[in-house]
Structure formats: structure tokens, C-alpha cells
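Novice: Pasting a predicted model and its sequence here:
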Amino acid sequence: MSAYEVVDAHYVEEHIGKMPLVDVRPTLRFDTGHIPTAVNIRLDVAQMTDDAGAELAEMFQDHGIGQHDAAIVYCQCGPHAKMACELLAGQGYDQLRLYQGSMDDWVKDPARPVETAGESFVK
């Protein structure tokens, strides 16, 4: 069994506000538009260190997300979120959900809400 579960947009919609949602994209992309309630924990920052997995785990812990806490991870189109899940799995994280379609999939439905730098709207 994988250390993370792959989920779809319906799952994300059902868990907004009930489970931490982590956007691993750079801040500019996050500020331009993200799924409501998401926090920005940048994978690129973690990758600048000697131990990206340990750095990313520390960043998650700084946001109150521990090794056995469920959280949904996404990026722009999936690969970086998957990389983040794999790095965190190596640090003992075992309850992550990978939103494989990520933002590209999320914005395909204009009824889904998107937040930008402090504002929430439906596209």
C-alpha cells in the first residue's frame, strides 16, 4: 500500500475546511489562485536544501500537519504534488492525499471556488 492515496476534485470539494489542504506551488502561483483554505508550503524552497524531505516535513509540522495527520496535497498539474507526497512518505507521513489533477483540473469546472491573495470568488 502506498503512503498516500490519490483523490479527485470531488473528494477535495467534500473535505475543504475539514482537512488541511496544501498547495506546494511557488507563492506567485498560489497568490494568483488557489483552492479555498489551502496553505502554501513551497516544494521549491524545500528542494534548495541538502535534505528536501526533512525540510518539507519540518515545513508541514510548522503548519501543524504531523506524520499521521491526513492532508490533501496539490500543485499546478500533479507531478510536484506527487514528488512532495513521496518525499514526505520517506519522512514517515502516511495519511496524505494526492490531488493528482491539481489546479489544472480544479479550474476546469467554473463552479469551483478559487481564492486569490485574500479574496474568494467563483470563476
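Specialist: Received, thanks.

Novice: Could you use CA atoms for every contact and neighbour count after this?
Specialist: Will do.

Novice: Hmm, Phe121 and Pro113 touching each other?
Specialist: Yes - with contact defined as CA atoms under 8 Å, Pro113 reaches Phe121; the gap is 5.7 Å.

Novice: Use this one as the comparison:
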Amino acid sequence: MSQPAALITTEQLAAMLGDPNLRLYDCTTYLEPAPEGSAVPYRAVPGDKTFAAGHIPGADFLDLQGEFSDTSLQHFFMMPDVAQLEASFGRHGLDAGKTIVLYSIGTVMWATRFWWMLHSLGVEARVLDGGLDKWKEEGRPVVTGAPKGYPATTFKAAPRPGCFVDKEAVLAKIGDPATVIVNALGPQFHRGLEPSRYGRPGRVPGSVNVPAATLVNADKTLTNLADAQAKFAAQGVTREKNVILYCGGGISATIDLLLLTQLGYDKLTLYDASMGEWARDPALPIETD
């Protein structure tokens, strides 16, 4: 099996720099500890400062929580309505007719989150395998300063239904033999062996565990498709089943989603609020080892 078509290598991107059809975006967010006594699990801080300190030439910056999430809701990173996304992506010159490349710093999950959002809107993008970390490690060019942006466009979405689900949909599928619910958090959190910053420790009952971290190599590239297939198959994740992915805040699970999509799975959805909602709602069942 080859690497996913939704990925682009640093070599491929380097050859494209300066191409007028390229639309390149840094998607980085940082999660910082919340103030003591806060009702939220962390503070979401945009990566604009690290962008200004060094980014790939020509890149623009996308602020996930500040501009591309529904901030009226109590959970971070919730998918906003289509009209908000069309306006926001249009302001940043994102054009489905162009080559769209997404990257992030430290972890690929911020880029894969935007990839899944765009996928849900009917637009295909590519994620830089290894992100800015690999790019810099290879000595490739970076520039400093604020984003210059791209000319604004009129962005029109063609939404794909079913890419996101809520807690009621997840609750209804617990125990359904045609559905497998997959937790992308680490095994210690899946099993409820450590305190959770999201609330009650544990998992959605009956869910299996394919941690996003096990799908990423030491150099921050994603694992190959054969390895990913083996990891999902070991947990009973098959193409015939409806697959619901979740994590802490609907971010790291998009790593699983990218690989599953490239493996040919097409019955995929993301529980957007994930454990940030589930663990804090005492009316919802939770399971531990």
C-alpha cells in the first residue's frame, strides 16, 4: 500500500513553492493549561506567534478556535455552520480550484482537523506529512513576519452529510453490531486509568481504541497504510461497519479519519464534542476497566 493521496511530502511541496495555484496554510493551535478552577479543560491559543517567528514561504495562517469554530458553544473547536465557514475560508482566499496544502507545528492533528472540515464541505486538501517540524529539520526555507494572505474568493461549499454527529447519535449507536465506535485518545485514558482533564475518566461504552499517537512516526509523518490497516483491523474496524471516531475535542481523531479515508472506508463520522462533552454529562454512560 502506498502513502495516502491526502498527504504531500516536503519534497513535493518544495517543488511547488511560488506556484500561483498553491494555497498554503499554517493551522497551528496550542493547548495551554486553563486557569485553576476553570470550567474548561485548557486554553486554546492560536499559533500566530510561532507563525510570525517562522513559516513556509507564501503561507497564510488559519486560527481554528478564533475564526473557524462555533464559539457560542461551551466546547472548543465545534464545527460552525456552513455560512460562517464559507465567509471565513473565502476571506483567506481558499479556492477549491487551487492546490490546498495544510500544515501545523508539533503535531499533524491541527492540519488534519482542517482537512476533515474541508472534506465535509466537499473540498479536498492535502496535509504536509511531517509538518513544519520536518520541513525545518531538512533545512528548507522559512520566512518571518505576519501573514500576507491571498486574494479573497467567493467560497462555495458542497457539504457532505454525516461527517459530524452529536451525543444523541453516539448514544443511539452504543451496542449496535453494525457500528464501531473508535476512541483516538491514549490507552490510559481509554481505560480510565488516569484522571481526565475532560471530566469523568473512561470511554464511551463499547468503544475500541486506536490511539492517534500510534499512527504517527517519530519524525511526525503518518504511518504507512499497511500499518494503519493492521491497527484498525486488530480492533474490529472494518469497511462494512459504520465508524464513529472521537477523542478529547474532535481534533486528534481526525488523524484516524485521514488514514481510514485513504484506506477506502466511507462510512465515517466524527463525534465533534467528543469527551469534552461526554465526560462532563452525568446523564451519559461511561465505561472503565
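Specialist: That came through fine. Small disclaimer: the values here were computed from a predicted structure and weren't measured.

Novice: TM-score of the superposed pair?
Specialist: The TM-score (TM-score structural alignment, normalised by the length of the first structure) is 0.83; 117 aligned residues with a CA RMSD of 2.1 Å.

Novice: between Pro113 and Phe121 of the first structure, which one's more packed in?
Specialist: Comparing Pro113 of the first structure with Phe121 by other CA atoms under 10 Å, the one with more neighbours is Pro113, at 17 against 12.

Novice: That one corresponds to which position in the second structure?
Specialist: Structural alignment (TM-score structural alignment) places Pro113 of the first structure against Pro285 in the second structure.

Novice: got a list of what its match touches?
Specialist: Going by CA atoms under 8 Å, 6 or more residues apart in numbering, Pro285 of the second structure touches Val204, Pro205.

Novice: any common contacting residues for Pro113 and Phe121 of the first structure?
Specialist: Counting by CA under 8 Å, 6+ apart, nothing touches both Pro113 of the first structure and Phe121.

Novice: Number of residues surrounding the equivalent of Pro205 of the second structure over in the first structure?
Specialist: Counting by TM-score structural alignment, Pro205 of the second structure lines up with Pro36 in the first structure. By other CA under 10 Å, the residues close to Pro36 of the first structure number 19.

Novice: roughly how far apart are Pro36 of the first structure and Ala54 of the first structure?
Specialist: For Pro36 of the first structure, the distance to Ala54 of the first structure equals 27 Å [CA to CA, to the nearest Å].

Novice: And the contacts of stretch 49-61 of the first structure?
Specialist: Ile41, Leu43, Ala46, Gly66, Ala84, Leu87, Leu88, Gly90, Gln91.

Novice: switch the cut-off to 10 Å
Specialist: 22, 24, 39-48, 62-67, 71, 83-93 (CA atoms under 10 Å, 6 or more residues apart in numbering).

Novice: taking the residues you listed one by one, which sit in strands?
Specialist: Val22, Val39, Asn40, Ala71 (DSSP state E).

Novice: Now which residue in the second structure aligns to the last one?
Specialist: Following TM-score structural alignment, the counterpart assigned to Ala71 of the first structure within the second structure is Val243.

Novice: So that match versus Met275 of the second structure, what's the distance?
Specialist: Counting by CA to CA, the separation of Val243 of the second structure from Met275 of the second structure is 17 Å.
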